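Asks: mind looking at a prediction? Sequence and model below.
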Amino acid sequence: MDALERIGFDRLGLVVTPAGTATPAVSAPLLAEFAHVGVRFVNPEAITDGLAGPHRELIAHVRAERGEAGDYAPLFRGFPDRLPEFDDAVFRFLVARVRMIGSDDTPDAWREALDFSRMGWWPASSIPQDTARAEADRRAQALLPKDGRVEWITVRLVGAAELEARLREWMRDCFASAASLREDVQSDLGVLVKLLGVGDLEMGDVRFRENRVLLFELLWALDRKLLPSTGATPDDLLRLFAKLTGGDPSLTAPVGYPRLSRADRRVVVNTLEASDRLGDVFRRRGLWLAIDRGLHVGEFRAPRVRETFARLRDSRHDRGSFPSRFERLLAADYAAAVRLAAAEAPGLLGRGLRRLAAVATGQQQRAVLVEALTGAAERIPLRVLFAAGAQLADNGRTYPRVVFGKDGSALPILRRPGHLAVPEEFRKELLGALDAAVDLRIAAKGGWYGETVHVEPGLDRLLLPDQLRATAQGLVQVERGSRLPIGQAEVVRLFVHWREAEVTSDLDLSCIALDASFGIAGQVSWTNLADGMMTHSGDLTSAEEGAEEFLDIDLAKAARAGRERGWRYLVPVVFRYCGPTFEALPEAYTGWMLRDDASSKDRVFDPATVVNAFALTGLKRCAVPMLLDLETHEILYVDVYLNGQPRPRVEQEGHDVATLVSAVVGRHHTKTSVAALALRHARARGAALVDDPGRATITFGTSADCTYDALHPEKLLADLL
């Protein structure tokens, strides 16, 4: 399975089958093997015998993507149907401590002291891994039947030429995306640029800053002589230097200057000479003066650059960073600050629109803001206009909120409802200006007259993705706060797997029950293994051979508990109790399955039932992958990490988890949905809406057969924003 085939499968749901014939005696077992891991084909008739053999690597890849790292086994052989109803962790450890009197403080002694199964009490828990027993349990698991449910990955069989053509198209869509791309997507783009080149890319279509930086970084590594022909601006070069030296491409801090050969400096100078934005060096005079000392522009035949840098050195005016200039001016002259933003940083005007509207005093200042917004709208990114509209529509009603850092870290914003609220009449006026601007921008993309559009039900639950950079590298790409239905499954089985290296590690899987106001209403964890609705498989405190913990949620019982106890949300949390960080572990995965049954008679881990799985990363102590909404029967993607205290557990961190989760749940009030984007395009571009996807020429949905697949949003982000 080469790199192109792997990327084609992951990003486009395509599988290459070599040219040739199909023999039923070969194709039938092949299709069965794929079905065993939850893969089915929309065109099984296209399969050929040539796929036999290469299919093994693809199936192994699918297993890994669905979280299967070796054979999984629970700590308790009776999980989940033979666990006791009573389990008090504090009492268990007190008794174990008594039994340890006179014994050496060793893992084996603790394992023996905590094992009360011979007394008919609860099973052993919170013990080091017994590697011999773990191996035996894994062999026993392999003999058990699978669960009857399958969460299908639907793919298409294609030839090698079609795969390459589709990958070139996908690469163009990614670079043209109007929002950030997930880190693993960026990595795949690097592979494609190396293998396929950039001849198919239109540099003018690469609009989003991060994607431009990525492209220029790739070109610098592969063939930097192409850089002068790309239209790169002085700011693009500064961001490239920041990436090459480990700095911040946002240019809010000084930029390091990489060590360049004379040939490299010639490339940089020629790129500046070819740029129609050369005058932008004056906007960041201090940064370019620092770089000028090592660039030696006088050595090269570049008259525009030499003349511009001579004026740059003679100028005594350093305008400084725009944000600082804007804030100083805003405090002194509101109208001048707003006009400055409209002229020099229209994106900042859009992102700060609600704040600027809230602090505007009097009709004159409000008129200035509306005028500035109307005049700058065509230069404000469309995704920023949508975000500004959603923020104004909410008007400060939804708090707490959350912002995500570039590393995936989350920071809750705690304010009283009504913070920065805009007076109603002024709010309506601004929303009218935004709506008009959005419609004009969309209409400019071309008419859809004569087209019919179908929008799949449920897309109003998926948020428009614009911060995918640091989202988990799972099977789907959705914005945090998006919801997907559970379907008809009886049980949600959560899992975490990890393997330690030289240092003992302990990951703990827990689940917190919250009421509708996000108050803590219950929990299941290593301190409380079962509550009648949720069942924990037990706690291992080491993972020499790779360890797993599972937690089952009986959906019918949990729904009844929701009605009887006031439960609304179930929130899984993975705590790093001790040992290396998630990032430092050789293996660390979490995810969830949807199953028809939960019984010790069935295999505890079945890759075909996995809905999503992803690696645990980062330096934090707690990971919250998702939550289960018992009222709507949906899974909501949370995907956040928290610091937490040393040796964290539910009793310590529950409140912080609840606060952060409430902010993620509330994002649907402050962000645009995929359905709203689709409907807006259909209306503004003159298309007709239809209820039947079979009658539609343009479809929005959650499968690869749709024109725009919301779960793989690169084309959507390129075409519609």
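Replies: Good, I have the coordinates.
Asks: C-alpha only now, for contacts and for neighbours.
Replies: OK.
Asks: ok, the closest residue to residue 12 other than its chain neighbours to residue 240 distance?
Replies: In space, and not counting its chain neighbours, residue 12 is closest to residue 704: 7.0 Å by Cα to Cα, 6 or more residues apart in numbering. Between residue 704 and residue 240 the distance is 34 Å, computed by Cα to Cα, to the nearest Å.
Asks: tell me which of those two has more neighbours.
Replies: residue 240 (26 against 18; other Cα atoms under 10 Å).
Asks: what distance separates stretch 712-721 from the middle of the whole chain?
Replies: 15 Å (Cα atoms, centre = their mean, to the nearest Å).
Asks: for it, buried residues please.
Replies: 712, 713, 714, 715, 716, 717, 718, 720, 721 (16 or more other Cα atoms under 10 Å).
Asks: excluding residues flanking it in the chain, which one is nearest residue 646?
Replies: Using Cα to Cα, 6+ apart, the closest residue to residue 646 is residue 577 (7.2 Å).
Asks: ok, second structure coming up, stack it against the first:
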Amino acid sequence: MDTLESLIIARRLRVPIDAPAGSTPGWGEVAARQLDAALLSVGFKCSAALLARLAELPGETVVDLGVRVLASVRRLAGDHVQHNAYFVDFPKNVPDTMEFWVGLLREALLDPVAATRVQQFPVFNLLALPGYGSYQHSYADLLAAHAELIPLAGDRVTVLKLGGGLESEARELYFSLAGSEVPLSAEDLAALRTLAAFCADEPERIPVRENRAIVNEVRLAAGRPLLVDTVTDVLRLACGCSDGDVTLAEPTRFRSFRRAERRALLQALDAVATPAKLGDVPRYREQWKRLGERLHPHEYPHLPRAAQVFEVARGVRPARSFDSRVEAALSEGRTGDAVELLGKAPGALLRRLDHLLRTGTSASAVLDAAEKAAVGASGRVLLGLREHLQNRLAPAAGRVFANRHGRAWATADARSPIEEDIVSRAAAILDEEIVRRLPDLGQLIVDPEVLDVALPLSGKAVAPGLGMLPRGSLSAVDGELLRFFVYWRQAERRTDYDLSALMLDASYGNPEHISWTSYRNGFAEYSGDLTDASDGASEFVNIRLAQATRSIIIPQVNIYSGEAFDEAAEAFFGFMSRDAEQEGRPFEPRTVRMKSDLRGAGRVALPLVFLRGDDGAWRAKWLHLYLKGHPGFNQVEGNRVTSSLLVRSIVERDHLRVRYLADLLAKKGSQGEHITYIGLQAPADLPEGARVYTPGTLHELIPA
């Protein structure tokens, strides 16, 4: 239950309460006020309704609940660990880089034992210098060296709302995740599995197949009919039941299935294994072979179509995939045949629209086919293509490709151009279909600050956290000081992460960096390099924005050695902003604007970029990207060109934002009287029954 409660607080910023009212007036109200004060110290507070409800409870109940709530929000803000810094006075008294290294080297050479470790002829191993890479003071020493933070009105205050009972809150979150029109992150898939085991019912529609696989796990365990319509649905389910990857990106080691499970899986497979769908099998040939060894299809001769799946996997039975037929038609110049084939798969046709328009065939015929396909394609595909088209006419610095793990690469754009009138007609087709699908939201109220938030067309690369926004979103950066941070704790091996910042001018040139090889410049300071995180380690970069001589600041987390982001016991990144006079510790939770776990297969993380506009104001643009990097010794100096091209391609791309949907909704009009609010945070004065969409629920706005 505590896991569910923490999940709801973190994902919904709502506190579920089931407890009845108490019989000791006053004590509950005192405990509620104490909880509110404790929450404020980490940048949270209770709404008026939540305070009133807590005041009705017995004081002991409020205290117990408060302990759990405070632990949840502290973890959300990254305040559940102690953030020490290598330089105790950071950001003050950060030494010159060369002066620092020379001082350590001088001390080492005066010590005969240390000198033998450092002097490894013909080079000096500077990382072996005594005292380098580990804290030279305690966390208590750090606290004593810093004045208290001066609270200001600009500090972040995130309001916790009053929730319903635990069961109703869990059901609402479950329906939101399971019914999502966009793929979920790995963390949300794990949350969905927890909720599916708790909730008795399920949404009528589960469009994303990974979500469907998790719901099917519960159905299989309960002996209920499975929700499958392709052979791959059965493979995903088998992977999920074996604690494997339902996205099928990684191979799964299948467990032994009970006879009842084998029968249910093979029956579901037999029901959907039509000749047309057998073409999906070769894509996951090896996984099908391994699954066949566990399911023993030869024991079920009355399910012949299920057996054919494994025959295709072994190469005994031929099966041509849909994509191979399309590719063959295109390579032979039979574009008309390819368009006719793709007409049977509307989503596939729209994903290939740009290619089809560049094949030299009749653009009018292709657009006519696209107009028919738009009716049957998912809303996410329509929006994704619409974003693509609005960037098609502008010259791009490069084309960016990112996989489901956020691993990104960029290449030059070598596509031939498409005429403007063709792009305009295609965009109009999509706009018309999207408007038709949009629900009646009644009286729409949109916070201007949310207009530049990108629509979440996929959540795979975005790890949930505090203040997280989809890739391509723009958000204002307030305050005079910008400070980003990384914390990591190694699991088994000595692990060294390096927080760095690449700084460029407005034309993406004139590079400068802050890192363990360059501790400070005229407007930035680095907190010092830590090379071991057995007990956890934190690094910071402090930027004085008004004095910055560069307009583009790209934070990076480089893995210099040791465990990958998803191998470490814990790893997260975030940023704070504060005014210069606030003082305070290097890490102050109430100034944290964003915090999220680091994960992904890359060895270099690029969470976001800070940009100074023509008006002098700073904004953050969200990247959620990872570079492959090297197996070890990654440094900001070594990936400058790649980082610059990737960031420029993302920054200059015109992402589809909330503004686009708001304009379409205004164009469509409304007949309803109910109120819908879209914003970064729900205001306190909304009438009862108003529907609220915040960044955590923006995926619910994506039309079906």
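Replies: Here it is on my side, so go on. Just so we're clear, the structure is a prediction, and the values are computed from it rather than from any experiment.
Asks: TM between them?
Replies: With the length set by TM-score structural alignment, normalised by the length of the second structure, the two chains reach a TM-score of 0.84; 665 aligned residues with a Cα RMSD of 3.6 Å.
Asks: isn't there a strand covering the residue nearest to residue 646 of the first structure?
Replies: Yes: according to DSSP: H, G, I helix; E, B strand; the rest coil, residue 577 of the first structure belongs to a strand.
Asks: list the buried residues in stretch 593-609 of the second structure.
Replies: Residues of stretch 593-609 of the second structure classed as buried: 593-609 (neighbour count, 16+ other Cα under 10 Å).
Asks: residues contacting the spatially most central residue of the second structure?
Replies: The C-alpha lying nearest the average C-alpha coordinate of the second structure belongs to residue 462 (Cα atoms, centre = their mean; 0.6 Å). If a contact means Cα atoms under 8 Å, 6 or more residues apart in numbering, then residue 462 of the second structure has 185, 468, 470, 471, 624 as its contacts.
Asks: let's see it at 7 Å
Replies: 185, 470, 624 (Cα atoms under 7 Å, 6 or more residues apart in numbering).
Asks: any idea how far residue 465 of the second structure is from the first one?
Replies: Going back to what we said before, that points to residue 185 of the second structure. Taking Cα to Cα, one finds residue 185 of the second structure at 12 Å from residue 465 of the second structure.
Asks: not counting sequence-adjacent ones, nearest residue to residue 635 of the first structure?
Replies: Excluding its sequence neighbours, the residue lying closest to residue 635 of the first structure (Cα to Cα, 6+ apart) is residue 628, at 4.7 Å.
Asks: where does the counterpart of the one you found in the second structure sit: helix, strand or coil?
Replies: Using TM-score structural alignment as the criterion, residue 628 of the first structure maps onto residue 610 of the second structure. Secondary structure state of residue 610 of the second structure, per three-state DSSP, is strand.
Asks: number of residues surrounding residue 610 of the second structure?
Replies: Quick note: residue 610 of the second structure (other Cα under 10 Å) scores 21 neighbours.
Asks: distance of it relative to residue 417 of the second structure?
Replies: As judged by Cα to Cα, residue 610 of the second structure and residue 417 of the second structure stand 31 Å apart.
Asks: work out for me the element residue 138 of the first structure sits within.
Replies: Residue 138 of the first structure is part of helix 131-142, with elements assigned from DSSP states H and E.
Asks: show me what the helix or strand just after that helix is packed up against.
Replies: Using DSSP H and E, the helix or strand that follows helix 131-142 of the first structure towards the C-terminus is strand 153-158. Strand 153-158 of the first structure sits against strand 14-16, strand 39-41, with contacts defined as 3 or more Cα pairs under 7 Å, 6 or more residues apart in numbering; DSSP states H and E.
Asks: returning to what we had before: show me what the residue nearest to the centre of the second structure aligns to in the first structure.
Replies: Match for residue 462 of the second structure (TM-score structural alignment): residue 471.
Asks: roughly how far does that match sit from residue 587 of the first structure?
Replies: Distance, residue 471 of the first structure to residue 587 of the first structure, by Cα to Cα: 18 Å.
Asks: residue 506 of the first structure now?
Replies: 13 Å.
Asks: got it, and residue 528 of the first structure?
Replies: Per Cα to Cα, residue 528 of the first structure is found 26 Å from residue 587 of the first structure.
Asks: again, but for residue 676 of the first structure
Replies: Distance, residue 676 of the first structure to residue 587 of the first structure, by Cα to Cα: 39 Å.
Asks: swap in residue 700 of the first structure?
Replies: 36 Å.
Asks: hmm, what's the outermost residue in the first structure?
Replies: residue 102 (51.5 Å).
Asks: quick revisit: which helix or which strand is home to the match of residue 462 of the second structure?
Replies: Under DSSP H and E, no helix or strand contains residue 471 of the first structure.
Asks: and for the one 4 residues further on?
Replies: Following DSSP H and E, one finds residue 475 of the first structure outside all helices and strands.
Asks: which ones are touching the closest residue to residue 469 of the first structure other than its chain neighbours?
Replies: Spatially, and ignoring its direct neighbours in sequence, residue 469 of the first structure is nearest to residue 182 (4.0 Å; Cα to Cα, 6+ apart). The neighbours of residue 182 of the first structure, taking Cα under 7 Å, 6+ apart as the test, are 468, 469, 470, 471.
Asks: do residue 392 of the first structure as well
Replies: Residue 392 of the first structure is in contact with 354, 427, counting by Cα under 7 Å, 6+ apart.
Asks: where exactly do the helices run in the stretch 451-600 of the first structure?
Replies: 555-565 (DSSP state H, counting those that start in this stretch).
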